[in-house]
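Student: Here is my input; please provide its structure:
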Amino acid sequence: MDERIERARDLYERAVFGGDAGGLDDADRGLNGVEADLALARGRIAHARFLDGQGEDAGELGLFARAAELYRAVGDVRGEAEALLWVGIFHQVVRGDHGTAVPVFERAQELAVRADDRLTHSYVLRHLGFAEHVAGRLEAAGQRLEESVRLRREIGFLPGVAANLVGLAYIAAGDGRPDDAARLLDEAHALAETTGAMGILRMVEEARAQV
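Tutor: All right, here's what the predicted structure looks like:
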């Protein structure tokens, strides 16, 4: 059992049997954190189903928004950053609405930097790069993805590095640099193969066919 749930039970018993209700607010804060974690996890599962071709889940956005609200209420900056990242991803990936997504990503970036959460920050930069790419700003898109690659190398998130290299290959191809695109895809393939990231390997092959 999650320690926050155990603590809430202890605080309940202290209030009911011991006559000390002073810890009930603390219990609420802990349970809000549990609820936020659960909402975020359920939202990610819904998003994975969308990526698997199972269609949009009507509850996905609400789960991420609820998680962000609860994390904010308990003062969990790292959690709020991650939840807002997923709110932005929903708007960008599921709805194709970059205009709504970008300000959410920018707020998530501020919070991720404050919390020194380099993983969430790397995801934010990746998706801001996508928005720049769609807008035709290839140089800015490349800068975002390269910074995301740097962060992911620092924390050893190699499948994520490979995914970003695929994005950089598309940018290189769009910028008239086919040799750079091929080199980036070669590195992405090697990293994905080494880490067993089969989904990224499929992305590499799709990119090779297109660029």
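Student: only C-alpha atoms for contact and neighbour calcs from this point on.
Tutor: Will do.
Student: now the lengthiest helix in the chain, how far from the centre of its chain.
Tutor: Scanning the chain for the helix with the most residues, using DSSP state H, yields helix 24-49. Counting by C-alpha atoms, centre = their mean, to the nearest Å, helix 24-49 is centred 16 Å from the centre of its parent chain.
Student: compare with the first, here's sequence two:
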Amino acid sequence: MDGPIERARLSYERAVFAGEVGGLAAAERELDKVEADLALARGRILHARFFDDRREEPRELELFERATRLYRTLGDAAGEAESVFWEGCFHQVVRSDPGRAVPLLEQAYELATAAGDPYTRSEALRHLGIADHAAGRLDSARERLEAAARQRREIGLPAGAAADQVGLIYIAAAQGRWDDAVALATEAYATAEACGAHRIMRQVTEARDHVMAQKVDHGETRDQRAP
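Tutor: Purely as a prediction, here's the structure:
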């Protein structure tokens, strides 16, 4: 198996037995990339666990920050964009600290745009939209979430687009755009169902129930149909 670990072993043997040290620097860089990728992957796993137990794991942020340092040293702009995004996501989702989160999310968006990374760019847009929504900047939140949903469709991530539409449902309701909210709920539920995104399906149902309740409060007719 000719992977970076095996190449590092061979570089070590050539250096020790033959005195050929020219390959050591390249081996170290390859191992730094492996370490960065592993730190990022482990951090994401810990972040996913947060959604089940809602307990902060301090190692999560440490792993993302370690990945950022390594990617930056390597000059890997796409990797740095992704790890910086996850730092921002940690502060936003786990610690509910928009003051720390938003600058990191903005930095991640800029890095991802420069690196031509549509996945991380769409993730950063989504979470910047969430920050706008929480701050009451509904027009900006709508613009960012709609852009994120479009980009996620373009890269083949329909479940992500449906997740973005959950936020758009609440925004439409807050702006009194009831028909838009119901249409978004119908589309998002169908999309999530088609790709087996059960958590998103539940979120869409909750959002649609919120819309129906708001319509009643505003004298609208309640629609009992499932999304």
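Student: coming back round to it: with structure 2 superposed, average distance for the longest helix of structure 1?
Tutor: Comparing helix 24-49 of structure 1 with its match in structure 2 after superposition yields a mean distance of 0.8 Å (mean C-alpha distance after the TM-score superposition for structure 1).
Student: now for that helix, which elements pack on it?
Tutor: Contacts defined by 3 or more C-alpha pairs under 8 Å, 6 or more residues apart in numbering; DSSP states H and E place helix 24-49 of structure 1 against helix 3-18, helix 60-74.
Student: could you check the angle helix 60-74 makes with that helix?
Tutor: 150 degrees (axes from the mean of the first three to the mean of the last three C-alpha atoms, to 10 degrees).
Student: ok, now which ones touch residue 201 of structure 2?
Tutor: 188-189, 192-193 (C-alpha atoms under 8 Å, 6 or more residues apart in numbering).
Student: how about 10 Å then?
Tutor: 159, 162-163, 166, 185, 188-193, 207, 227 (C-alpha atoms under 10 Å, 6 or more residues apart in numbering).
Student: From these, which land in strands?
Tutor: Among the contacts of residue 201 of structure 2, none falls in strands (DSSP state E).
Student: any chance of those in JSON lines, with distance to residue 46 of structure 2 and neighbour count too?
Tutor: Below are the contacts of residue 201 of structure 2 laid out as JSON lines (distance: C-alpha to C-alpha, whole Å; neighbours: other C-alpha atoms under 10 Å):
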{"residue": "159", "distance to residue 46 of structure 2": "21", "neighbour count": "25"}
{"residue": "162", "distance to residue 46 of structure 2": "23", "neighbour count": "28"}
{"residue": "163", "distance to residue 46 of structure 2": "20", "neighbour count": "24"}
{"residue": "166", "distance to residue 46 of structure 2": "24", "neighbour count": "24"}
{"residue": "185", "distance to residue 46 of structure 2": "30", "neighbour count": "29"}
{"residue": "188", "distance to residue 46 of structure 2": "27", "neighbour count": "28"}
{"residue": "189", "distance to residue 46 of structure 2": "27", "neighbour count": "27"}
{"residue": "190", "distance to residue 46 of structure 2": "29", "neighbour count": "16"}
{"residue": "191", "distance to residue 46 of structure 2": "27", "neighbour count": "20"}
{"residue": "192", "distance to residue 46 of structure 2": "24", "neighbour count": "22"}
{"residue": "193", "distance to residue 46 of structure 2": "26", "neighbour count": "16"}
{"residue": "207", "distance to residue 46 of structure 2": "27", "neighbour count": "23"}
{"residue": "227", "distance to residue 46 of structure 2": "32", "neighbour count": "19"}
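Student: need the helices for structure 2, in chain order.
Tutor: According to DSSP H, the helices that structure 2 contains are 4-18, 24-53, 58-74, 77-89, 98-115, 118-134, 138-154, 158-174, 178-194, 198-217.
Student: Determine how far the fourth one lies from the middle of the whole chain.
Tutor: Helix 77-89 of structure 2 has its average C-alpha position 9 Å from the chain's average C-alpha position, going by C-alpha atoms, centre = their mean.
Student: How about the third one?
Tutor: Computed by C-alpha atoms, centre = their mean, the chain-centroid distance of helix 58-74 of structure 2 equals 16 Å.
Student: Tell me the residues of structure 1 aligned with that helix.
Tutor: Counting by TM-score structural alignment, helix 58-74 of structure 2 lines up with residues 58-74 of structure 1.
Student: Just the residues contacting the matching stretch, thanks.
Tutor: So stretch 58-74 of structure 1 is in contact with 26, 28-47, 50, 75-91, 94, going by C-alpha under 10 Å, 6+ apart.
Student: if we can go back for a sec, select, out of the helices and strands packed on helix 24-49 of structure 1, the one closest to residue 138 of structure 1.
Tutor: In terms of C-alpha to C-alpha, the element of these nearest to residue 138 of structure 1 is helix 60-74, at 29.0 Å.
Student: Give me the mean deviation of that closest one from structure 2.
Tutor: By mean C-alpha distance after the TM-score superposition for structure 1, the fitted helix 60-74 of structure 1 averages 0.6 Å away from its aligned residues in structure 2.
Student: The residue nearest the centre of structure 2 and residue 147 of structure 2: what is the separation?
Tutor: Using C-alpha atoms, centre = their mean, the residue of structure 2 that lies closest to the mean C-alpha position is residue 123, 4.1 Å off. Distance from residue 123 of structure 2 to residue 147 of structure 2, counting by C-alpha to C-alpha, to the nearest Å: 10 Å.
Student: just residue 69 of structure 2 next, same as before
Tutor: 29 Å.
Student: and if you look at residue 7 of structure 2?
Tutor: With C-alpha to C-alpha as the criterion, residue 7 of structure 2 and residue 147 of structure 2 are 42 Å apart.
Student: ok, now which ones touch residue 96 of structure 1?
Tutor: 89-90, 131.
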